[in-house]
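In: Below: sequence and its predicted model.
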Amino acid sequence: MRIVRLANFVTPASGGLRTALRELGRGYRAAGHEPVLIVPGERAGVRDTDQGRVVTLPGTLLPGTGGYRVLTDRRRVARLLEGLAPDRIEVSDRTTLRWTGAWARHRRIPAVMVSHETADGVLRSWGLPRSAALRAADALNSRTAHAYARVVCTTEWAEREFVRVGARNVVRAPLGVDLVGRRPGLRDPRVRERHARVDEILLLLCSRLSVEKRPGLALDALAALRGRGVAAKLVVAGDGPLRARLELRARERRLPVTFLGHVEDRAALGALQATADVCLAPGPCETFGLAALEAMACGTPVVADAASALPEIIGGAGAAAAHHGDAFASAVQALLLRPERARREAARARAECFGWEEAVAAFLGAHEAPAMGAWGSGGRR
């Protein structure tokens, strides 16, 4: 089958959505299908990659988002879809691309929308009052569920907002983590020496520095720990529109924070994730949290926002905390009271519950697409 996937809000630097798109594309291809990915960019282009063909169309740059672009030329996208003649469509944007659901239904092409974030959570993160956010989200989600043959949610937590509006076409399909590329063996004493002394706690934040991710909470947690006399340092791997503001806050509060920006080298990022004592995941509207799961695959436990889907993912191998610095600091201290070997083994064991093979099989199931290749037989090419 030719599975055409469309996504907006994909940055040039890698992130959770880009990782998920890449790994699912690889899996579809290994299972004997033909994946084609359509994304916005600065200019048009076509590339053949290990995840299948990637088609870039000129996209409108969204101000203040740190590089996000969206596909706004419906006619051009529609012409491309007509030419591709897809057997299945998979969409990773429930707002500006929702029209593709009606386009596909009119042509009797089964279409799936993947929910990568909660609508009410994103609206609230941008300042909309809770009641207004819920009303707007319910209206949006009802229209989304009607537009597509299926809605794929990666966690039970993400599924709730569709259950709330009575959607009956929701299926669950978790994402996965690279259990080979992310492993405890990446831990590097030289990385540790670069960022913290032996007697200091090394915290790590791997996140896009944007409003919905709430990265400032990591600085609040660090300040709370140091206020309790805990020698701790924070490394921030990621970039975004809030970076300058966060750097200023760290300087004003005299907090020991190292801002690395986007870490393009996957091995270097893996070494950071494996070397840290605790990874912080403060985003309140995360529906899965790939960066946090990568840290756990490296043997590093995670403290996550209790309001997000991450407590469902990390289970007892991490800790959930209310959305303020003191609560995150207490959760960090509670995790560090566990014997180091036990907490790191528990983190890795929990991550091993989320392999990409199972994720690809679940997504293909949502498409009612057979797995004919290596993935379908339990292995990967």
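Out: Received the coordinates, thanks. Numbering: from 1, shown residues only.
In: going forward, measure contacts between C-alpha atoms and count neighbours the same way
Out: Fine.
In: Residue 325: what's it in contact with?
Out: 217, 218, 219, 220, 221, 222, 223, 224 (CA atoms under 8 Å, 6 or more residues apart in numbering).
In: all helices for the stretch 101-250 of the chain, in order.
Out: Applying DSSP state H, counting those that start in this stretch to the stretch 101-250 of the chain gives helices spanning 119-125, 130-147, 156-163, 189-195, 216-227, 243-252.
In: Mean neighbour count and distance to residue 101 added to those helices, as CSV?
Out: Formatted as CSV, the helices of the stretch 101-250 of the chain follow (neighbours: other CA atoms under 10 Å; distance: least, CA to CA, whole Å):
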stretch, mean neighbour count, distance to residue 101
helix 119-125, 20, 18
helix 130-147, 17, 5
helix 156-163, 19, 17
helix 189-195, 13, 47
helix 216-227, 21, 37
helix 243-252, 14, 36
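In: To residue 281, which of those lies closest?
Out: In terms of CA to CA, the element of these nearest to residue 281 is helix 216-227, at 8.1 Å.
In: can you tell which of the helices of the stretch 101-250 of the chain is closest to residue 56?
Out: helix 130-147 (24.4 Å).
In: let's bring in a second one:
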Amino acid sequence: MDESTLRSTGKICIVYVRYIEDNEPKTSYYGLLDLYGDDTAKNIVKSLNCLWTKDDLKPTNSCWLSTDNASTFTGANEGVIAKLRNQLSIDYLELNTCVAHSFALVGSQASYNSKTLNNKIPVLSESIMKVESVISKIYNYFNKSCPRQLKLKNWQNFTEMPELKFKRIFDIRWSSIRDCIRPIIVNVQPGSQALFACLQEAIDDYNSTNVERECAKDLLNEILNDEFLFLLHMHHDLHESVLGPITKPMQNDHLSYFNLMETIKEKTSILKGWTFESPTATDPALADYLELTKTNSFGAFKIVKDDREKLSNNCLEHINRLFEELDRRFSSSSVQENTSILFDPQYLIEHKKKISSNTYGRSALDFVRKKYRNFSDFDFIAVRNEWESLKASLIDYIDYIALDYSPKNVLEKFSFT
């Protein structure tokens, strides 16, 4: 479910349904709720119940809803999910927030300083403002000037590097900063410093206007700045090595809870190694930058070192904020953890030596049975016997799954064996 606003300011809520057909999970459009200007949780629940009634569906057969992170849906007491649980007496109803939206909030909210008693309004971190400001100035300098773009292109060709254009940061798309950082990093590295060379040429071009030369000088000073370059290299690896690889699997419609949480666990373990206590205890790009600037130069250009202990602390603070947001928005789900133990193909493959144990899956199954014991037509006793019968066949099947298996098709194929 996702709420939206029409151009006419009318309030609507679009509903999709996830279901199994021919042993394959599918997602289809279900309906559009006209909220008639009232987007409160109470009215959304009322409209949803009307939609169910119209199609002769039993609301109590709903066991899971997925929404964005708006408090209208997720509020602990007054949200849509909370109201449905109370009104329909279905405490087994679970909520999933959109993982892509949740992770975007992790990145964007981690850019703000932690709230304190004296700071009730979130304030963007100074180091983040510095990086985003300079990136935007680089984009604006080249964006609408063909002569400047041509000079940059000539220097890129001269240094035998790819012709990369600088990109704009979009406030509504947090992950856009990754694509903005990449071309800047490539254009400032020793041996291919096309960006620096282009600006230096503009400064030394006495046929240009004073305004043009001053503009190039100001931008070069902002880029050839130890604080900016330090933060740029750190954020480059943060996005390329950690955040980007987490974002990419989220585009897969068949991403499982187990794979998602394992990916987050793997990437956060990388972050925990970035203590900044020494040049080697940082990300690789930043470690290279620290090594290259030992003699107060960065390639062909001089540089004045900033207070690097302070810069390291700023980076650590940002990473700690990422941890806080990840814990907040990707806390473990007991329901999904236990169902993963029972049915997730990747989990079963990684733990196949344990499956043959008589006790494997029993505690997980007991949790699920208790969770859904009040669900319509759920047989609390029979499901246990069915699991024991299923497990024997599952053990044999898991042993013969090809290494290049498709998680999408595993259970579908198993049902026909």
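Out: Now that the structure is in, tell me what you want to look at. This one's a predicted model, so the numbers in the text were calculated from it and none came from an experiment.
In: Give me the TM-score for this pair.
Out: For this chain pair, the superposition-based TM-score is 0.30 by TM-score structural alignment, normalised by the length of structure 1; 184 aligned residues with a CA RMSD of 6.4 Å.
In: Let me know the helix or strand that residue 262 of structure 2 is in.
Out: Using DSSP states H and E, residue 262 of structure 2 sits within helix 257-272.
In: Tell me which other helices or strands that helix touches.
Out: Packing partners of helix 257-272 of structure 2 (3 or more CA pairs under 8 Å, 6 or more residues apart in numbering; DSSP states H and E): helix 244-247, helix 334-343, helix 345-350.
In: Give me the contact list for the shortest one.
Out: With CA under 8 Å, 6+ apart as the test, helix 244-247 of structure 2 has contacts from 100, 103, 178, 260, 263, 264, 267.
In: hmm, back to that, check which helices and strands whichever helix or strand comes after the helix holding residue 262 of structure 2 sits against.
Out: Per DSSP H and E, the first helix or strand lying C-terminal to helix 257-272 of structure 2 is helix 284-292. For helix 284-292 of structure 2, the elements it packs on are helix 226-237, judged by 3+ CA pairs under 8 Å, 6+ apart.
In: To residue 232 of structure 2, which of the helices and strands packed on helix 257-272 of structure 2 lies closest?
Out: helix 244-247 (15.5 Å).
In: Could you list the buried residues of that closest one?
Out: 246, 247 (16 or more other CA atoms under 10 Å).
In: What sits closest to residue 234 of structure 2 if chain neighbours are left out?
Out: Nearest residue to residue 234 of structure 2 in three dimensions, chain neighbours excluded: residue 286, at 5.5 Å (CA to CA, 6 or more residues apart in numbering).
In: actually residue 414 of structure 2, not the one I wrote
Out: Using CA to CA, 6+ apart, the closest residue to residue 414 of structure 2 is residue 397 (7.0 Å).
In: burial count for the one you found?
Out: For residue 397 of structure 2, the number of neighbouring residues by other CA atoms under 10 Å comes to 14.
In: Any chance you could list what contacts the helix or strand hosting it?
Out: Element membership of residue 397 of structure 2 [criterion: DSSP H and E] is helix 382-399. By CA under 8 Å, 6+ apart, the surrounding residues in contact with helix 382-399 of structure 2 are 348, 349, 352, 355, 356, 365, 369, 414.
In: So which of those residues sit within strands?
Out: Using DSSP state E, no member of the contacts of helix 382-399 of structure 2 sits in strands.
In: Just the buried ones out of these, please.
Out: For these, a burial check counting by 16+ other CA under 10 Å picks out 348, 349, 352, 355, 365, 369.
In: Could I get the contacting residues of the second one?
Out: Spelled out, that is residue 349 of structure 2. So residue 349 of structure 2 contacts residue 398 (CA under 8 Å, 6+ apart).
In: Tell me where the longest helix sits in structure 2.
Out: helix 308-329 (DSSP state H).
In: The helix holding residue 397 of structure 2 versus helix 334-343: what angle between them?
Out: 60 degrees (axes from the mean of the first three to the mean of the last three CA atoms, to 10 degrees).
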